[in-house]
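Student: need the 3D shape of this:
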Amino acid sequence: MSTMDESTHRDLTEQYGQSHLFDFWEDLNHNEKAILLRSISEVKFPEMKRLIESLVITEPPAEYYDEIKPVDLVAPKDRRAREAGDAGEALIRAGKVACFTVAGGQGTRLGFDGPKGSYPIGALTGHSLFQYHAEKIRGLQRYYGTVLPWYIMVSPANGDATRAFFKQQNYFALDPANILFFEQQMIPCVNEKGKMMLETPFRLAVSPGGHGGSVQALVEKGILADAASRGVEILSYFQVDNWAVQAADPLFIGHHALQQSDMSSKCHRRNSPREAVGVHCLCDQVYRVIEYSELDIYPQLLQVDASGDAVFSAGNSGIHLLNVSFVQDIYDHFEDFPWHKAFKKIPCIREDGTLFSPDAPNGYKFETFIFDALRFARNPLALEIQRLGEYTPIKDYDGVNSVVAARQSMTDYWSGWMKGAGIAIPEQSGSNAAWQLEISPAWAVNREEFAERAQTLPKSFDKSTAILADGTILSK
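Tutor: I've put the predicted structure just below:
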C-alpha cells in the first residue's frame, strides 16, 4: 500500500463529500488500511452521487400514469405454439441459448447454513436446488445434442461456498468449462444525510444491488463477452429458489424469437389482487412491472372481475429471456435505469468508533430490479404459465412458497406424468398423504420423453419413489 493510494482515495472521498470514511485511519493497522482502500476503490462514486441526490436528498414523487392497462398474455397453446416450439428447439440446438441463474442468497430463512442453492430440496434424494437445475441442463444437452453454458451470479457472502459446493459435487456431471460464476455488485448504504456508512472502522456497510445489477455484472465481469464468443444470443434468466423453472423452454424461446423481442417474461395469473408479486401492465403504453409494495399507489391494479379474479392478472415469476445485445444496450445507458431505495435498520459505526445496532430504520439501501429493463425493450412478450411445473419459489421452510409446498408440488407435478403414462400410483390422501415422487430432469426432459421412457418402468408404484438421472429407481 503506497502513500499515493491513500492520497488518491482521500481526494476521491473529499470530492464526493464522503471524507468521513477516513475518520479512523490513524487507528487502523496495515491490513485494515488496505481493506478500507479496497472497499473505497470498489465504489462507483459518480453513480452514488446521483443516487444520493435523486433518492435521499430529494424525495422523488411516485410515478403517475394517465392510463394503466393489463398486458396481453400469450396462451401456451396459442395458434403459433407449434411454430414457436420448433423455432425454440432450433435455437437451442444451434447453441444460441445460455442459462443464467441468480443465486446470491443464503438459506437462513430455511433454517439452513449455506448458499440457498445448495439446500437439499429433494425429499427422497436430498438433491439440492443446484442439482435440479444442473440436471435440467444435462437433460437438455443430451436431448438436443448441444451445449448450454451456465452463468451463475453469486454474492460475496456465498460465492466461495457456492464454488466449493459445485467442486465437491463434481459439477453435477457438467463440464466445468461451461459453468461460470460471477459476483453481483454491492452498493454502499447511506444515512439520512446521504453519508456512506461504515460497518467497521475499515469496511463500508454495503448491500446487494438487486437483480437489476446483473446487467452491470454481466458486462463488467466478462460474462457477456464469454456468451458472445460462444455465439450465444439469448440468456434464459431464472432464480435459484424456483425448483420448477424450465432452464431453457423451447416454446418460450421460440415465441421470444418470433416476436423479435429484446426481453420476454413468463407470467402466472395472480391468485388474488393482493398477492405479493409484481404486476405486469402497460403504463401509458409503456411496458412496466409494478412492485406489489406499490399496489396502493395504483388502486386500479386491485380491481377484480365478476368472478372475483384480478383484472390485472399477470404476476411476475422472475423468469425472463434477454437478448445478449439488449443487455449490452442497457449497460451502455445504465444511467437511465431506475433505482429503488429501502429504509432499513443498518448496523454501523458511530462517530466515536463504537458499533450501533439500531432498533429502527436508520439508513438507505439501493437496488435495481431486472424487470425494469422491460420498459426499454422492443416488443416485450408475456407468456402465460401454470404454477405447477413452472413456478414454485422457496422463501421459507413451511407455508406459502416454502420447502414443504415445493416438495408437495414435485409429487403433484410428476404424478401427472405417471398417470399420463398409464402407471398406477397411490392416491394422495389419508395414509398415503406422505407418498412422494421425484423424477430427474436429466432422465426425462419433458412429459413426452417420460412417456417414451416409462415403457421400461414398472406398471405401478406403492412406495415413495425417485427416478435418478441414470434411470435407477430409488424406493422408500
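Student: every contact and neighbour count from this point should use C-alpha atoms.
Tutor: Will do.
Student: tally of neighbours for the nearest residue to G422 once chain neighbours are set aside?
Tutor: With C-alpha to C-alpha, 6 or more residues apart in numbering as the measure, K459 is the residue that lies nearest to G422, at 7.3 Å, once sequence neighbours are left out. Here the number of neighbours of K459 (other C-alpha atoms under 10 Å) works out to 13.
Student: can you map out the helices along the stretch 151-300 of the chain?
Tutor: Counting by DSSP state H, counting those that start in this stretch, the segments of the stretch 151-300 of the chain that form helices are 159-168, 214-220, 223-229, 250-258.
Student: for those helices, which one ends up most surrounded?
Tutor: Of all the helices of the stretch 151-300 of the chain, helix 250-258 carries the top mean neighbour count, a mean of 23, counting by mean count of other C-alpha atoms under 10 Å.
Student: to compare against the first, here's another:
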Amino acid sequence: MGPPEELRARLARCGQSHLLRFWAELGPAQRGALLAALPPGLDEHCRLAAAAGARQRGPPERLDGRMEPLPARLLGSVRRSDPAALERWEAEGLHQISQNKVAVLLLAGGQGTRLGVSYPKGMYNVGLPSGKTLYQIQAERIRKVEQLAGQRHHCKCTIPWYIMTSEFTLGPTEEFFVEHDYFNLDRSNVVMFEQRMLPAVTFDGKAILEEKGKIAMAPDGNGGLYCALVDNKILDDMKQRGIQKYEPQLRHHVAIKKVPYIDEEGNLVKPLKPNGIKLEKFVFDVFQFSKNFVAFEVVREEEFSPLKNADTADKDTPTTARQALLAQHYRWALKAGARFLDENGCRIPEKLSLSGTEDAPAVCEISPLVSYFGEGLEVYMKNKDFPSPFVLDENKAKLLGNS
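Tutor: Below is the predicted model:
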C-alpha cells in the first residue's frame, strides 16, 4: 500500500519526496510516527535551509550594510553609572523579588558534546575545589538572592526557576535534580519544559532520515524559547504566580546585559542591532520589536565567562571558566580584608589586577550561599589568615562568624 496521494503531492511540492523512500518497508506504527513528525511549516523550513546553504556556498556576504550601531541613548554602562544609581537599581531589584514578581529563565537545551561529555551542560563540573556543578551554583545563587530580598524587606519570597530543556536533556536534567533533592529548592518552584524540535536538513534543504521511518530532529535554537513558553503554558504559570513582564517605573520592556567584545585583532566592537533574516532563531531576534529597549554594559571579569569548548581549545573552556570564577572570589576576599598563606605558612603577595583568564595567587572559592556578589564577607574574613586552597561554605561561615 502506497502513501496517501495528498501526502505524496505535498512532499513533492517542497522537494521532500525522498522521505517516502522506505514507505513500503514500514509498519503501521512507523508510518504513523513519520507522518506525525512532519511539521506544518516543513516547506518554509526547508526553503530557508536551502537559501542558507546557497549563501554558504557563495562568496562571503558582508553584513555591514544590514547592521546599525545601537544608539547611545540605549546603551548604559556600570562603569559610567553613578554609584547612587546602581544602589537604587539594586534596591528596586530586591524589592521586586520580595514582591514575588521576578523569575529566572534558564536555557538548558544543549548537551555537553563540545565539552566531551554526553550529558546536559548544566550537570558539568568545571573543576572547582567544591566540585559543584553549574546547576548547583545557579540554584544556590537563587536561594541566596531570595534570602537577601527577604531580609531587606522582612518577608519570605520565592523566585520560580523555569528551565527550558530539549528532547535530549529533559529526562537527564529531571533525574539529576531529583538525585540532588532539587538543591534544597522547593520542587514546585522548579519548572522544566521542552523547546520545539525541527527536522534536521542538508544545505540543499533536504530533510534527513535518521532511520527508514524516522526524521532526524534538532532543537529549534534558543529563539524557540518564545513558542515553547506558549506551547507549555509557561506564560500562564507566570501570570498565575504574579510574575511581572514589565514594570512601568523601570521604563523598559527589554533590558539586556552585555560585556565589551574585543575582536581577534584587539579592537573594541561596538554593539549593533541586526537588520536581516537568519535561518536559526535567536532570543535576541525579537528585541527590535520592543517599544523600549536598553543594553547595559557590565564588567566581563565580574559577570561573564562562557563555557563552550573542551580544554583542548584556546578559550571558553572549563579551565578559563574556573579561573574567572576563582579570580573573582579571590578579589572579593581581598576586598573583605582576608590574607592568604602558602603551604609553609608564609603570606602570599596580593594581586588585585587579574584578567580572569589567569590563576589567582591564592585559590579561594566562596559559596553563593555565603555571598551573592561579594557582599557581607568582612564578618568572616577581615584580618584573618586562610590557607590556599580555601572554600568558604555555609558551615565555615558560621564558625568564622562566631570566632
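Student: can you give me the TM-score here?
Tutor: TM-score for the superposed pair, counting by TM-score structural alignment, normalised by the length of the second structure: 0.79. Supporting figures: 369 aligned residues with a C-alpha RMSD of 3.5 Å.
Student: coming back round to it: need the helices of the stretch 151-300 of the first structure in a markdown table with distance to A314 of the first structure, can you?
Tutor: Output for the helices of the stretch 151-300 of the first structure, formatted as a markdown table (distance: least, C-alpha to C-alpha, whole Å):
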| stretch | distance to A314 of the first structure |
| --- | --- |
| helix 159-168 | 33 |
| helix 214-220 | 24 |
| helix 223-229 | 29 |
| helix 250-258 | 16 |
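Student: any idea which of these gets closest to K193 of the first structure?
Tutor: Checking the helices of the stretch 151-300 of the first structure against K193 of the first structure by C-alpha to C-alpha gives helix 214-220 as the closest, at 26.8 Å.
Student: against the second structure, where does the closest one fall?
Tutor: Residues 225-231 of the second structure are the counterpart of helix 214-220 of the first structure, counting by TM-score structural alignment.
Student: by how much does that stretch deviate from the first structure on average?
Tutor: Comparing stretch 225-231 of the second structure with its match in the first structure after superposition yields a mean distance of 1.2 Å (mean C-alpha distance after the TM-score superposition for the first structure).
Student: helix or strand for H320 of the first structure, just tell me which one.
Tutor: H320 of the first structure is located in strand 314-323, with elements delineated by DSSP states H and E.
Student: residues in the second structure aligned with that strand?
Tutor: Following TM-score structural alignment, the aligned partner range for strand 314-323 of the first structure in the second structure is empty.
Student: quick one, that strand and helix 250-258 angle?
Tutor: Using axes from the mean of the first three to the mean of the last three C-alpha atoms, to 10 degrees, the interaxial angle of strand 314-323 of the first structure with respect to helix 250-258 works out to 70 degrees.
Student: quick one: contacts of strand 314-323 of the first structure?
Tutor: Counting by C-alpha atoms under 8 Å, 6 or more residues apart in numbering, the neighbours of strand 314-323 of the first structure from elsewhere in the structure are 70-71, 73, 233-239, 245, 253, 256, 262-270, 277-281, 289, 371, 384, 391.
Student: list the ones among these that fall in strands.
Tutor: Secondary-structure check on the contacts of strand 314-323 of the first structure using DSSP state E: residues within strands are 70, 234-239, 263-269, 279-281, 289, 384.
Student: can you select the buried ones from these in PyMOL?
Tutor: In PyMOL, a selection of the buried entries from those looks like this (16 or more other C-alpha atoms under 10 Å):
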select buried, resi 70+234+235+236+237+238+239+263+264+265+266+267+268+269+279+280+281+289+384
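Student: trace Y391 of the first structure over to the second structure, please.
Tutor: Y391 of the first structure maps onto F304 of the second structure when the alignment is built from TM-score structural alignment.
Student: buried stuff in stretch 195-202 of the first structure?
Tutor: Of the residues in stretch 195-202 of the first structure, 195-202 count as buried by neighbour count, 16+ other C-alpha under 10 Å.
Student: same question, stretch 122-137 of the first structure
Tutor: Applying a neighbour-count criterion of 16+ other C-alpha under 10 Å, one finds 122-125, 127-137 buried in stretch 122-137 of the first structure.
Student: with stretch 301-314 of the second structure instead?
Tutor: Judged by neighbour count (16+ other C-alpha under 10 Å), stretch 301-314 of the second structure contains these buried residues: 301-302, 304-305, 307-310.
Student: stretch 412-423 of the first structure now?
Tutor: When burial is assessed from 16+ other C-alpha under 10 Å, stretch 412-423 of the first structure yields the following buried residues: 412-415, 417-418, 421, 423.
Student: just send these back as CSV, with secondary structure too.
Tutor: Conversion of those to CSV gives the following (DSSP: H, G, I helix; E, B strand; the rest coil):
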residue, secondary structure
D412, helix
Y413, helix
W414, helix
S415, helix
W417, helix
M418, helix
A421, coil
I423, coil
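Student: contacts only, for the corresponding residue of the second structure for D113 of the first structure.
Tutor: Following TM-score structural alignment, the counterpart assigned to D113 of the first structure within the second structure is S118. For S118 of the second structure, the contacting residues are 111-112, by C-alpha under 8 Å, 6+ apart.
Student: look up how far G112 of the second structure lies from S118 of the second structure.
Tutor: For S118 of the second structure, the distance to G112 of the second structure (C-alpha to C-alpha, to the nearest Å) stands at 6 Å.
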